[in-house]
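Next comes the sequence, and after it the predicted model I'd like to discuss.
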Amino acid sequence: MNLHPGEKMMLYRTRKNMSQEKLAMAVNEKYKLHTYQMQISRIERGEIPELILMMAIEKVLGAVIWSDQFAENEKKLV
């Protein structure tokens, strides 16, 4: 199964029984970013977030969502 990063994020979020709003609140509390439920929704539908938000979401969810793509693309450049 080949999921885009937003779908992966949704999968990890639902496995943790987190709503989009709770994920946004956790990112805000832990990393002092201004993230909203609507932004989480757009990311899950395919919008690409800023790098700092990608990293914060991965940390909050305890998952690799975008980082594996960076490593894969880096191999192609070498």
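Thanks, I have it.

Could you use CA atoms for every contact and neighbour count after this?
Fine.

What residues sit buried inside the helix or strand hosting M25?
M25 is part of helix 20-31, with elements assigned from DSSP states H and E. Neighbour-count burial for helix 20-31 flags 20-21, 23-28, 31 (criterion: 16 or more other C-alpha atoms under 10 Å).

relative to helix 20-31, how tilted is the next helix or strand after it?
As assigned by DSSP H and E, the chain's next helix or strand after helix 20-31 is helix 37-44. Angle, helix 37-44 to helix 20-31, by axes from the mean of the first three to the mean of the last three C-alpha atoms, to 10 degrees: 100 degrees.

what about versus this one:
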Amino acid sequence: MEAWRILATILLGVPGILGVLLVIAKARERSGSPATAAVAGLVCATALAVGCVLTLTVLPAAVTWGVAAAIAVGVAVALLVG
């Protein structure tokens, strides 16, 4: 496995985990239900895991770095706004 794939996965995973936590907090705030927050967190964590596996295995370099950058920027903006 190439080193750039591992680095891109790390750069996708770390902000992705923060994004999952943000989604859980927002779902809990809006609905007040722990079950809704758990489902939202599970969906986001699953999507993040699939994205990380695809980054490690099959996605081309341009797509991989684009996805990692988009997730990092999106989470940074969400943290700054919220």
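Noted; the coordinates are in hand. What you are looking at is a predicted structure, and each value in this text was computed from that prediction instead of being measured.

TM-score of the superposed pair?
Here the TM-score for the pair of chains, by TM-score structural alignment, normalised by the length of the first structure, is 0.31; 46 aligned residues with a C-alpha RMSD of 3.7 Å.

before we move on, the earlier item: would you list the buried residues of helix 20-31 of the first structure in TSV and tack on distance to K59 of the first structure?
Below are the buried residues of helix 20-31 of the first structure laid out as TSV (distance: C-alpha to C-alpha, whole Å):
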residue	distance to K59 of the first structure
Q20	15
E21	16
L23	11
A24	12
M25	13
A26	10
V27	9
N28	12
Y31	10
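
Does the helix holding M25 of the first structure pack against any helices or strands, and if so which?
helix 37-44, helix 51-61 (3 or more C-alpha pairs under 8 Å, 6 or more residues apart in numbering; DSSP states H and E).

Ok, which of the ones you listed comes nearest K76 of the first structure?
Minimum separation from K76 of the first structure across those (C-alpha to C-alpha) falls at helix 51-61, 20.0 Å.

I'd like the helices and strands packed on helix 20-31 of the first structure laid out as TSV, including distance to A71 of the first structure and mean neighbour count.
Converted to TSV, these look like this (distance: least, C-alpha to C-alpha, whole Å; neighbours: other C-alpha atoms under 10 Å):
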stretch	distance to A71 of the first structure	mean neighbour count
helix 37-44	20	16
helix 51-61	14	17
